[in-house]
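J.: Predicted model and sequence follow; I will ask about them next.
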Amino acid sequence: MRRTAPLLVLCLSLGGPAASAGCTAPDTEPPPAPAGVTAQASSSTTVHVMWDAAAQGDGVSGYQVLEAGRPVRELPAGKTMVDITGLTPQTGYAFTVRAKDAAGNLSGTGPAVRATTPAARAEDLRPPTAPASATGRATGPRTARVSWSAATDDTGVTAYDVYQGGVRIHTAGPGESGTALSGLQPDTVYTFTVRARDGADRSSPDSPAVDVTTPPAAGGGPGTAPEGLTATASPGTVTLSWTAPDTGRQTSEYELYVNGRPTTVIQFGTGAVPSGRVEHRIAVTEPAGTVWAVKLRARLPDGNWGAFSAERTVTLAP
């Protein structure tokens, strides 16, 4: 196991004990090499590189991606994927990843992973079609599997990108129709979509959204996410409806997020606390055609906020 505390050493000093107080040996122990490194060509000039996140006790502060032994990207510890762009079509590349700690120690690298960029297609002027269908299921408290139908493109699909909440979280090869996702949170609703990509790096529209709810971890109790959220626009109003979570008592407060930001706390007064299906109307003043992505979470009996509902997109009505 990696040592995270500094190694104390005996310091002898003519200045006496005070001069040697706090003397520690420098941190020279490198973190472990990242595991699970993959590389997938996603266009004629781009390769998507991914790896497993380091364990919390490894003391990793960042990652370095190398191509043929040459550093090409530096990333903070919270990032475990990157697009390497500006590559040459029809060319093979070999990537490795190493971890770095706060003292600047660099890990070794595992075996190189290889990817070959496809040929450029100058005549490729149209994006791929969207995958017509998508399905998903939780495979554990922190894992899920998402599958999709094949897309079409005039010059050929080169990759499929999985998005969650508008953020790409995974890239799969052109011949794949499903992929395993990890690093998820227990007792959480995720809304996944899939986009196809072609050799000119054009993306398709989103596939139909698929909601996946991860189960609670062992001993975690019932789910805390509001379920079945819908959002409907009418002139001057957005109506939200959802099923209240089982928090152990009636839930009187919900925090509403619009476009990724908290906007208000919806509060139900004494005697008006709903159970089962909940409905709430929001007066809007923004222009018609404005797009909102909405989600919410409930206040739990212990005072904390619970898990988020699935996210829904609504276009404001004239």
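T.: Now that the structure is in, tell me what you want to look at.
J.: From now on I want contacts and neighbour counts done on CA atoms only, so please keep to that.
T.: OK.
J.: So which residues of the stretch 101-250 of the chain form strands?
T.: 113-116, 134-140, 143-148, 157-164, 167-172, 178-181, 189-198, 210-213, 227-234, 237-243 (DSSP state E, counting those that start in this stretch).
J.: separation between the closest residue to V146 other than its chain neighbours and T193?
T.: Sequence neighbours aside, G136 is the residue nearest to V146 in space, at 4.3 Å (criterion: CA to CA, 6 or more residues apart in numbering). Relative to T193, G136 is positioned 10 Å away (CA to CA, to the nearest Å).
J.: How about W242?
T.: Relative to T193, and taking CA to CA, W242 is found at 21 Å.
J.: Comparing these two, which residue is more hemmed in?
T.: Between W242 and T193, T193 has the larger neighbour count (other CA atoms under 10 Å), namely 29 against 18.
J.: any idea how far the more buried one is from A298?
T.: T193 is 25 Å from A298, by CA to CA.
J.: circling back: could you export the strands of the stretch 101-250 of the chain as a markdown table, including distance to S20?
T.: Shown next, in a markdown table, are the strands of the stretch 101-250 of the chain (distance: least, CA to CA, whole Å):
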| stretch | distance to S20 |
| --- | --- |
| strand 113-116 | 48 |
| strand 134-140 | 51 |
| strand 143-148 | 50 |
| strand 157-164 | 53 |
| strand 167-172 | 49 |
| strand 178-181 | 50 |
| strand 189-198 | 54 |
| strand 210-213 | 55 |
| strand 227-234 | 60 |
| strand 237-243 | 63 |
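J.: and the comparison structure, right after this:
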Amino acid sequence: MRRVPWPLALVCGALLLVASCGWSQAEGDEGRAPGAPTGVTAQAGSATSVHVMWNAVPDSPGIRRYEVYSGTTKVEAVPGSQHMVDVTRLRPSTLYAFTVRAQDTGGRLGPPSRPVRARTPARVAADRSAPTRPSKPAGRAVGSREVQLSWGASRDDRGVVSYDVYQGGVKIHSVGGDQTATVVTGLRPGTGYVFTVRARDAADNLSPASAPVRLTTPGTDDGRSTAPTGFTARTHRADGAYYVDLAWDPPRVDGVITEYQIRLDGASATSLVWGGTPPRGRASYGFYVGRTAGEEHRLRLRARLPDGTWGGWSAERTVTTGG
């Protein structure tokens, strides 16, 4: 994973992944390329965006990234743990055909998925009227890792284009404006969730959030599988001040992790948020802790998971400034 630049601010940038520009496999590659992604869907989210989703291909731990194409043009590239993306900067009133390809860690690019089509709606001039709030949301757990949600349709003077599903304030799913029910997958067993739904129109106006739906998935989850591993903490001195240097391996989950919470001496110290493409593999971060030598500090961190919940805490590490 690329190293996070040395910031003291709460929001951190990240280096972009290097995008592959070719359709062919690199010469000399040996072995079998990954298969084509299945379950690909595309749904217009606004007059200029389409939400594309797909299923992980077999041997997903060996998938480096997915590439999304509009026709023969690559429009997005996301890490292998991510199985959805919003394709933006599109033209209104236009029919698009999307395919998805998987690239493995050896650089082999698999065949494209079957094409799926989505038409962006017409742009509505000077539309500042948001849809009404989705009504009567309801839901039930249908397994330890999925729930079924439903809601009453919103009203809009120009029409609802899509519905966004949130968990704890984090958008985790999107469906078309003609749908008032969906199944949300990739959840954790034995975990409490709070879902809300918001309607979106062609001008990207968002409705108020629906009333919350509180559900708990059956089963148990001790948090160990969602905790960062290989967590290390060290200190260094620069310009008369002491800093803590952290490094860790992100938990392996079905999706992308963009935020971590860091605890210092038992209290929340900061939130680390990647504003661009999150780094892959091992991560690192550093921050200021003071100018006094011989101070002991206890540190741990946890990730906000793709389902909107917080994962398990890492092991705790202790460091001493100047030690």
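T.: Yep, that arrived. Since we're looking at a predicted model, the values are computed, not measured.
J.: After superposition, what's the TM-score here?
T.: Here the superposed chains carry a TM-score of 0.60, computed using TM-score structural alignment, normalised by the length of structure 1; 212 aligned residues with a CA RMSD of 2.8 Å.
J.: The residue nearest to V146 of structure 1 -> structure 2?
T.: Taking TM-score structural alignment for the superposition, G136 of structure 1 sits opposite G139 in structure 2.
J.: do A122 of structure 1 as well
T.: A122 of structure 1 maps onto A125 in structure 2, with residues paired by TM-score structural alignment.
J.: Just give the number of residues close to its match.
T.: A125 of structure 2: 8 neighbours (other CA under 10 Å).
J.: what's the answer for P17 of structure 1, then?
T.: Around P17 of structure 1 there are 11 residues (other CA under 10 Å).
J.: Skip the chain neighbours and tell me the closest residue to Y254 of structure 1.
T.: Spatially, and ignoring its direct neighbours in sequence, Y254 of structure 1 is nearest to A298 (4.4 Å; CA to CA, 6+ apart).
J.: again, but for A97 of structure 2
T.: R117 (4.4 Å).
J.: cool, and Q261 of structure 2?
T.: Closest residue to Q261 of structure 2 apart from its sequence neighbours, by CA to CA, 6+ apart: S271 at 4.6 Å.
J.: Residue range in structure 1 corresponding to stretch 93-103 of structure 2, please.
T.: Residue span in structure 1 matched to stretch 93-103 of structure 2, by TM-score structural alignment: 90-100.
J.: try stretch 198-214 of structure 2
T.: Taking TM-score structural alignment, stretch 198-214 of structure 2 hits residues 195-211 over in structure 1.
J.: hmm, who's touching that stretch?
T.: 42-44, 118-122, 124, 126-136, 151, 153, 155-163, 189-194, 310 (CA atoms under 8 Å, 6 or more residues apart in numbering).
J.: Same question for stretch 182-193 of structure 1.
T.: With CA under 8 Å, 6+ apart as the criterion, stretch 182-193 of structure 1 contacts 134, 141-144, 146, 162-165, 206-217, 223-225, 307-311.
J.: re earlier: distance of the residue nearest to Y254 of structure 1 from Y257 of structure 1?
T.: 12 Å.
J.: out of these two, which sits in the busier spot?
T.: A298 (27 against 19).
J.: ok, and that one, which helix or strand is that part of?
T.: Taking DSSP states H and E as the definition, one finds A298 of structure 1 inside strand 291-298.
J.: What helices and strands are in contact with the following helix or strand past that strand?
T.: Sequence order places strand 312-315 as the next helix or strand after strand 291-298 of structure 1, per DSSP H and E. Judged by 3 or more CA pairs under 8 Å, 6 or more residues apart in numbering; DSSP states H and E, the packing partners of strand 312-315 of structure 1 are strand 227-234, strand 291-298.
J.: Kindly present the ones you listed as JSON lines, with separate columns for distance to P17 of structure 1.
T.: Below are those laid out as JSON lines (distance: least, CA to CA, whole Å):
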{"stretch": "strand 227-234", "distance to P17 of structure 1": "63"}
{"stretch": "strand 291-298", "distance to P17 of structure 1": "56"}
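J.: most neighbours per residue, which of those strands?
T.: Highest mean neighbour count among those (mean count of other CA atoms under 10 Å): strand 291-298, with a mean of 22.
J.: So which other helices or strands are in contact with that one?
T.: Looks like strand 291-298 of structure 1 contacts strand 253-258, strand 312-315 (3+ CA pairs under 8 Å, 6+ apart).
J.: Throw the ones you listed into CSV and include distance to E176 of structure 1, thanks.
T.: What follows is those, written out as CSV (distance: least, CA to CA, whole Å):
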stretch, distance to E176 of structure 1
strand 253-258, 33
strand 312-315, 27
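J.: quick one, which of those is nearest to S107 of structure 1?
T.: The stretch from these with the least distance to S107 of structure 1 (CA to CA) is strand 253-258; that distance is 39.8 Å.
J.: what about the residue nearest to S241 of structure 1 when sequence neighbours are not counted, distance to V238 of structure 1?
T.: Distance criterion CA to CA, 6+ apart; nearest residue to S241 of structure 1, sequence neighbours excluded, is E279 at 4.3 Å. Using CA to CA, E279 of structure 1 is found at 11 Å from V238 of structure 1.
J.: the more surrounded of those two?
T.: Set side by side, E279 of structure 1 and V238 show more neighbours around V238, with 19 against 13, by other CA under 10 Å.
J.: ok now do N304 of structure 1, which residues does it touch?
T.: N304 of structure 1 touches nothing, counting by CA under 8 Å, 6+ apart.
J.: same question but for V175 of structure 2, I mixed them up
T.: Contacts of V175 of structure 2 (CA under 8 Å, 6+ apart): 43, 162-164, 182.
J.: Could you find the counterpart of it in structure 1?
T.: That one, V175 of structure 2, aligns with A172 by TM-score structural alignment.
J.: One more: A33 of structure 2?
T.: Match for A33 of structure 2 (TM-score structural alignment): P30.
J.: quick revisit: of the contacts of stretch 195-211 of structure 1, which count as buried by neighbour count?
T.: Buried subset of these (neighbour count, 16 or more other CA atoms under 10 Å): 42-44, 118, 120, 124, 127-131, 133-136, 151, 153, 155-163, 189-194, 310.
J.: just checking, F95 of structure 1 touches A112?
T.: Yes - at 5.3 Å, F95 of structure 1 and A112 qualify as touching, with contact defined as CA atoms under 8 Å.
J.: Quick check on these two: which one has the bigger neighbour count.
T.: F95 (25 against 17).
J.: Shouldn't that one be within a strand?
T.: Yes - going by DSSP: H, G, I helix; E, B strand; the rest coil, the assignment for F95 of structure 1 places it inside a strand.
J.: Show the contacting residues for the residue nearest to it when sequence neighbours are not counted.
T.: Closest residue to F95 of structure 1 apart from its sequence neighbours, by CA to CA, 6+ apart: E67 at 4.5 Å. The contact partners of E67 of structure 1, taken as CA under 8 Å, 6+ apart, are 93-96.
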